[in-house]
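1. what shape does this take:
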Amino acid sequence: MATVEVISPRTIRAKRIFKDLTREELRELARPGEKTSEYGSPVYATRVKNRSAKNTYVVGNGAPIGVMQQPIERDRAEETIREVQETLAGMELLQVDRRMGMSPEVPIHCRLYVPKDYARIAFMWHNMLFPSDSSKEPDFISVYVPDWKERLIFLDVDQGYTYILGTDYPAEAKKSMLRQAMYWIKRRGGLGLHAGSKVLRVIGPDGELRDVGFLLFGLSGTGKTTLTLHDHGLKEPERAIIKQDDVVLMTPEGEAFGTEDGFYIKTEGLEPSQTVLWGAATHPTAVYENIKLDDSGKVDFLDTSITSNGRGVVLRKYIKGTGEGIDLEKANKIVFITRRNDVVPVCARLTDEQAAAYFMLGESIETSAGDPTKAGQAKREVGTNPFIVGPEAEEGNRLLQIFRKNPEMEAYILNTGSVGASDGFPGEKVSIRVSTEIMKQIAKEGIGWEKDSDWGYEVPVNVPGVDLAKYDPKTYYTPEKYRELVDRLRGERRQWLGQFPGLDPAIPRAIEK
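-> Next up is the predicted model:
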């Protein structure tokens, strides 16, 4: 094989590169690996069935990396790129160009290179974003080589590239572009957020109809997707308008630009009663991976024998309750969804500094679905975002700056777990109805608040339609036990926040009384 001189990590040469293929042409190329469902939608199987976070690295000697990120030496990255380019020179590739976002203020052009034999990856990713002009220079490129000799993913945010090697999991393409975009907006004074977005159009206390923009943060198992897609029982002229379910790009002014045209849904347990998603999930334009299909094409979303991480890409326009746009003019309400079971209240309203602290905590507990051996243990991820590049403290500091610049923005904790758990008692469960009603009343400004003496945030004293007496943590414990649990949780939080050098001191102080 002839040696190929490395011109640039972003310069890809191949035996042949197919460009500007339509959705239909990509599906046809992926046909050999397709099984067709009863709905006419394609179903594919992948060798790798999850993201390879432990094999993902940030190229060093460039942008500083964070505490939770793994570096790879630039020399090793460049040597690997040289080998990859030599391999690609003898292959047929697909080049897919797509645009991230709809706003002219977020003109992000993404380009994906995939071997022709893996057209299904290109096809699925094509459905995630918007049309773009392939003649333009891309902002970001990602290069897939699924049959590489080792599993290795590395990215350079300064040069805007990601190499995805040794895995055929399609979400690596999706996340590679979103990761780059989140860093892109951070360099422009904003912040990339791993959050769902929606608008609640409600009648306010003045009797006027108002649009209230929400961003919803939450780790897996907290109910973030459920709350993002919920209609809150609103009736015309009130309504819920779904914007995005994964990543938004926030400006210093509190605008939140959407990124995607397709939602990457988890299929486990999907059934007709989930009316918001079901229509899109059973539309012929849906694309699935690793779901159970019998010989006749009948789909069984309840069967997780292949994997509990079955996935699908569904188009926004077929999801009930989506509007035409994907952007929030203003993120009026920021909601950090957590799933705790003891002393965290059902809801709390935060100061700016507390908002930055709870963003940094990214807090929940492990579920049996996630890791049965750690079920019930605390689980934390800065910004509930595993795709941060750069020092984590920058993220919390930037969010605090945005809040201080936009005093009309408010932040909340929403506990979707339970309250008051102890030995032999799982706690008083917070139902979906309670969580959605609280969000609706936040939008309507229908909640009365008082300061909590232990944490300094505000807790509700009345929420229309919700019996708050059941959700007062102090009523489930003796004063001594309650103090023990509060002190233990505060200690865990102090330890977590202490990991991040450069964090504004006002942020860790905010978890004290």
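2. when you work out contacts or count neighbours from here on, use the C-alpha atoms and nothing else.
-> Noted.
3. I'd like the next helix or strand past the longest helix anywhere in the chain.
-> Counting by DSSP state H, the longest helix found in the chain is helix 479-497. Of the helices and strands lying after helix 479-497 in sequence (DSSP states H and E), the nearest is helix 506-509.
4. now do the end-to-end distance for stretch 340-360.
-> With Cα to Cα, to the nearest Å as the measure, stretch 340-360 spans 16 Å from end to end.
5. show me which residues of the longest helix of the chain are buried.
-> Tyr482, Leu489, Arg490, Arg493, Arg494, Trp496, Leu497 (16 or more other Cα atoms under 10 Å).
6. try stretch 299-315
-> 299-301, 303-304, 308-315.
7. do a quick rundown of the helices in the stretch 151-300 of the chain.
-> Secondary structure of the stretch 151-300 of the chain (DSSP state H, counting those that start in this stretch): helices at 171-186, 224-229, 275-281.
8. which one of these lies closest to Glu450?
-> helix 224-229 (25.1 Å; Cα to Cα).
9. now do that closest one: which elements does it pack against?
-> strand 196-203, strand 209-217 (3 or more Cα pairs under 8 Å, 6 or more residues apart in numbering; DSSP states H and E).
10. can you give me the angle the last one makes with strand 196-203?
-> Strand 209-217 runs at 150 degrees relative to strand 196-203, counting by axes from the mean of the first three to the mean of the last three Cα atoms, to 10 degrees.
11. now do strand 209-217: which elements does it pack against?
-> Counting by 3+ Cα pairs under 8 Å, 6+ apart, strand 209-217 packs on strand 196-203, helix 224-229, strand 333-338.
12. mind putting these into JSON lines with distance to Gln354 and mean neighbour count?
-> Formatted as JSON lines, the helices and strands packed on strand 209-217 follow (distance: least, Cα to Cα, whole Å; neighbours: other Cα atoms under 10 Å):
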{"stretch": "strand 196-203", "distance to Gln354": "20", "mean neighbour count": "24"}
{"stretch": "helix 224-229", "distance to Gln354": "20", "mean neighbour count": "22"}
{"stretch": "strand 333-338", "distance to Gln354": "11", "mean neighbour count": "26"}
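13. mind putting those into JSON lines with distance to Ile402?
-> JSON lines is the format used below for the helices and strands packed on strand 209-217 (distance: least, Cα to Cα, whole Å):
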{"stretch": "strand 196-203", "distance to Ile402": "17"}
{"stretch": "helix 224-229", "distance to Ile402": "23"}
{"stretch": "strand 333-338", "distance to Ile402": "12"}
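14. picking up where we left off before, in strands only, show me the buried residues of stretch 299-315.
-> Val299, Asp300, Arg311, Gly312, Val313, Val314, Leu315 (DSSP state E).
15. which two in the residues you listed are spaced the farthest apart?
-> Asp300 and Leu315 (20.4 Å).
16. measure the closest residue to Val299 other than its chain neighbours to Gly196 for me?
-> In space, Val299 comes closest to Leu293 once its chain neighbours are excluded; the distance is 4.8 Å by Cα to Cα, 6 or more residues apart in numbering. Remark: distance between Leu293 and Gly196 (Cα to Cα) = 30 Å.
17. here is the second sequence; please produce its structure so I can put it next to the first one:
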Amino acid sequence: DNKGVFNFEGGCYAKVIKLDKESEPDIYNAIRRDALLENVTVDAAGKIDFADKSVTENTRVSYPIYHIEKIVRPDSHGPAAKQVIFLSADAFGVLPPVSILTPEQTKYYFLSGFTAKLAGTERGITEPTPTFSACFGQAFLELHPTKYAEELVKKMKKSGAKAYLVNTGWNGTGKRISIRDTRGIIDAILNGSIDKAPTKKIPYFNFEVPTKLEGVDTGILDPRDTYADPAVWEEKAKDLAGRFIKNFHKYESNAAGKKLVKAGPQL
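-> Alright, predicted model coming up:
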């Protein structure tokens, strides 16, 4: 709102498949009295096997927000954001792990709401499936999506905030970007070092990406470098760019949406 940001959720609903105490300590330590586990298997001694997906890969835990150490008390609210982060899990292996967005790109990618449905999160989803959901929450929108995009950027300009697209999905190695690298990226965004880093442009999407960040594997910052043959990335990039363009056609009948076409991928 006009005063800042706030949270009205009372807890979290996290996936726990292959949960590891070292890589995700906050979630691991939140599993205690008052937490509710779903679809997990437990042995006779009461030990949880987080690697077991015999029931479903969609194993979960619901826990109250006070199970997390670093929360804002007594109420979850704060001043206007200085950084806005869009999270996307790209199953194509195309998007950089982090992109610095212009205001127009912020509107475009907020409207696109691109991510992937992960295996086990919905019935019939057995592998990552790309999906677009306006404003990352299309089912809950009352107004035309462009209205929310305009309001977001309006408030961002007022507070001097910048937007970043963070990809937690896959790259040319065939593996997901590590939690360690994603945390390094988030740290760089929050401490401002990403805005001082050297950058380069990524074709088709015209993303500005850093070429070096402390605590992040330099070899993943340009997704093309993760492929043995960069031509494979080119082919995948054209495919994904085409999907963005096709998805965005539904906004082009709206004057506000039509103005944003140039901020999106170009073929």
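18. can you give me the TM-score here?
-> Once superposed, the chains reach a TM-score of 0.78 (TM-score structural alignment, normalised by the length of structure 2), with 254 aligned residues with a Cα RMSD of 3.1 Å.
19. kindly reformat the helices and strands packed on helix 224-229 of structure 1 as TSV containing distance to Val466 of structure 1.
-> Shown next, in TSV, are those (distance: least, Cα to Cα, whole Å):
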stretch	distance to Val466 of structure 1
strand 196-203	18
strand 209-217	21
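20. those: which one's closest to Thr275 of structure 1?
-> Short answer: strand 196-203, nearest of these by Cα to Cα, at 17.2 Å.
21. ok, the residue lying closest to Ile438 of structure 1 once chain neighbours are set aside - contacts?
-> Beyond its immediate neighbours in the sequence, the residue positioned closest to Ile438 of structure 1 (Cα to Cα, 6+ apart) is Val463, lying 6.8 Å away. By Cα atoms under 8 Å, 6 or more residues apart in numbering, Val463 of structure 1 lies in contact with Ile438, Gln441, Gly446, Ile447, Gly448.
22. with distance to Gly370 of structure 1 as extra columns, can I get the buried residues of stretch 299-315 of structure 1 in CSV?
-> Below are these laid out as CSV (distance: Cα to Cα, whole Å):
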residue, distance to Gly370 of structure 1
Val299, 24
Asp300, 21
Phe301, 18
Asp303, 17
Thr304, 14
Ser308, 10
Asn309, 10
Gly310, 14
Arg311, 16
Gly312, 19
Val313, 22
Val314, 24
Leu315, 27
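23. of all those, which comes closest to Arg380 of structure 1?
-> Of all the buried residues of stretch 299-315 of structure 1, Asn309 has the smallest distance to Arg380 of structure 1: 20.7 Å, by Cα to Cα.
24. is it true that that closest one touches Ile265?
-> No. The pair Asn309 of structure 1 / Ile265 is not scored as a contact, 9.7 Å apart, by Cα atoms under 8 Å.
25. all the strands of the stretch 151-267 of structure 2, residue numbers only.
-> Along the stretch 151-267 of structure 2, counting by DSSP state E, counting those that start in this stretch, strands occupy 162-167, 199-202, 207-210.
26. may I see these organised as JSON lines, with mean neighbour count and distance to Ser178 of structure 2 added?
-> Converted to JSON lines, the strands of the stretch 151-267 of structure 2 look like this (neighbours: other Cα atoms under 10 Å; distance: least, Cα to Cα, whole Å):
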{"stretch": "strand 162-167", "mean neighbour count": "22", "distance to Ser178 of structure 2": "11"}
{"stretch": "strand 199-202", "mean neighbour count": "15", "distance to Ser178 of structure 2": "21"}
{"stretch": "strand 207-210", "mean neighbour count": "22", "distance to Ser178 of structure 2": "17"}
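27. take the ones you listed and lay them out in JSON lines including distance to Pro25 of structure 2.
-> Output for the strands of the stretch 151-267 of structure 2, formatted as JSON lines (distance: least, Cα to Cα, whole Å):
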{"stretch": "strand 162-167", "distance to Pro25 of structure 2": "21"}
{"stretch": "strand 199-202", "distance to Pro25 of structure 2": "32"}
{"stretch": "strand 207-210", "distance to Pro25 of structure 2": "28"}
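28. apart from its neighbours in sequence, what residue is nearest the aligned partner of Leu111 of structure 2 in structure 1?
-> Aligned by TM-score structural alignment, Leu111 of structure 2 pairs with Met360 of structure 1. Spatial nearest neighbour of Met360 of structure 1, chain neighbours left out: Val382 (4.5 Å); criterion: Cα to Cα, 6+ apart.
29. again, but for Tyr251 of structure 2
-> If the residues on either side of it in the chain are set aside, Tyr251 of structure 2 comes closest to Gly257, at 5.0 Å by Cα to Cα, 6+ apart.
30. the aligned residue in structure 1 for the one you found: neighbour count?
-> With TM-score structural alignment as the criterion, the equivalent of Gly257 of structure 2 in structure 1 is Asp504. If you count neighbours by other Cα atoms under 10 Å, Asp504 of structure 1 ends up with 18.
31. pretty sure Asp504 of structure 1 is touching Asn397, no?
-> Yes. Contact criterion Cα under 8 Å: Asp504 of structure 1 and Asn397 qualify, at 6.1 Å.
32. what's near enough to touch Val61 of structure 2?
-> Neighbours of Val61 of structure 2 in contact, by Cα under 8 Å, 6+ apart: Cys12, Tyr13, Ala14, Lys15, Val16, Ile31, Ala35, Leu36, Leu37, Glu38.
33. now do the fourth one against Ser62 of structure 2, distance only.
-> Spatial separation of Lys15 of structure 2 from Ser62 of structure 2 under the definition Cα to Cα is 9 Å.
34. sorry, back to before: save the helices of the stretch 151-300 of structure 1 as TSV, and put in distance to Val248 of structure 1 too.
-> Listed next are these as TSV, based on distance: least, Cα to Cα, whole Å:
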stretch	distance to Val248 of structure 1
helix 171-186	8
helix 224-229	13
helix 275-281	20
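35. do you know which of those helices lies nearest Lys429 of structure 1?
-> Of those, nearest to Lys429 of structure 1 by Cα to Cα is helix 224-229, at 16.1 Å.
36. if we can go back for a sec, closest to Pro223 of structure 2 out of the contacts of Val61 of structure 2?
-> Closest to Pro223 of structure 2, out of all of the contacts of Val61 of structure 2 and judged by Cα to Cα, is Lys15, at 26.4 Å.
37. now that closest one: how far from Ala231 of structure 2?
-> For Lys15 of structure 2, the distance to Ala231 of structure 2 - Cα to Cα - is 35 Å.
38. how about Arg32 of structure 2?
-> Taking Cα to Cα, one finds Arg32 of structure 2 at 49 Å from Ala231 of structure 2.
39. and Gly184 of structure 2, by the same measure?
-> According to Cα to Cα, Gly184 of structure 2 stands 28 Å off from Ala231 of structure 2.
40. nothing else from me, thank you.
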